[in-house]
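*Asks:* Please find the sequence and the predicted model below.
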Amino acid sequence: MLDFIAALGLVFAIEGLLFAAIPNLAKDALRSAAETPADRMRLIGIASAVLGVVIVWLARH
């Protein structure tokens, strides 16, 4: 559970830095994501989740 909380904290920290450092680019990215079809977003989400699990697995082994 501690690992999950630490990972969640990192997500907030990285997103916060993104919005603080380059807010206009972040807004453009969010606007682009809103215009992306749901099927493509789903595929990107699945691919990102799988990549994240692989990275964590590689880091732990």
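*Replies:* Perfect, I can see it now. Residues are numbered from 1 along each chain as shown.
*Asks:* from here on, contacts and neighbour counts on C-alpha atoms
*Replies:* Will do.
*Asks:* From Pro23, how far out is Ser48?
*Replies:* Noted for Ser48: a distance of 23 Å to Pro23, by C-alpha to C-alpha, to the nearest Å.
*Asks:* Count the neighbours of Ala26 for me.
*Replies:* 15 (other C-alpha atoms under 10 Å).
*Asks:* Output the contacting helices and strands for the one helix or strand it maps to.
*Replies:* Under the assignment given by DSSP states H and E, the secondary-structure element containing Ala26 is helix 23-35. In terms of contacts (3 or more C-alpha pairs under 8 Å, 6 or more residues apart in numbering; DSSP states H and E), helix 23-35 is not packed against any helix or strand.
*Asks:* what comes into contact with that helix?
*Replies:* Judged by C-alpha atoms under 8 Å, 6 or more residues apart in numbering, the contacts made with helix 23-35 from elsewhere in the structure are Leu18, Phe19, Met41.
*Asks:* Put this next to the first one:
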Amino acid sequence: MQDFLTGIAFFLIIEGLVYALAPSVVAAMAKRLPETPQSQLRVFGVVSLALGVGLVWLLRG
């Protein structure tokens, strides 16, 4: 459970840095999001998921 909470904390830190350092980039991306095809969003999500699982596997293995 501690590892899970640590992961959530790191996620919040990274998200906070993005919003703090580049809020205009985040706003521009949010405006373009509805125009992005769902298939492209789904592929990006699956790739991100696979990279995250792979990274955890390498770090824990």
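*Replies:* Arrived safely, thanks for sending. As the structure is a computational prediction, the values presented were derived from the model and not from experiment.
*Asks:* After superposition, what is the TM-score?
*Replies:* Here the TM-score of the superposed chains, computed with TM-score structural alignment, normalised by the length of structure 1 as the reference length, equals 0.87; 61 aligned residues with a C-alpha RMSD of 1.1 Å.
*Asks:* one step back: mean shift of the helix or strand that comes right after the helix holding Ala26 of structure 1 relative to structure 2?
*Replies:* Scanning forward in sequence from helix 23-35 of structure 1 by DSSP H and E, the next helix or strand is helix 38-60. Superposed on structure 2, helix 38-60 of structure 1 shows a mean distance of 0.7 Å to its aligned residues (mean C-alpha distance after the TM-score superposition for structure 1).
*Asks:* tell me the centre residue of structure 2?
*Replies:* Among the residues of structure 2, the one closest to the centroid is Ser48, at 7.1 Å (C-alpha atoms, centre = their mean).
*Asks:* do you know how far that one is from Leu41 of structure 2?
*Replies:* To Leu41 of structure 2, Ser48 of structure 2 is 10 Å away according to C-alpha to C-alpha.
*Asks:* Same check on Pro23 of structure 2?
*Replies:* Applying C-alpha to C-alpha, one obtains 21 Å for the distance of Pro23 of structure 2 from Leu41 of structure 2.
*Asks:* cool, Leu33 of structure 2 as well?
*Replies:* When C-alpha to C-alpha is applied, the distance between Leu33 of structure 2 and Leu41 of structure 2 equals 9 Å.
*Asks:* how close does Val43 of structure 2 sit to Leu17 of structure 2?
*Replies:* For Val43 of structure 2, the distance to Leu17 of structure 2 (C-alpha to C-alpha) stands at 25 Å.
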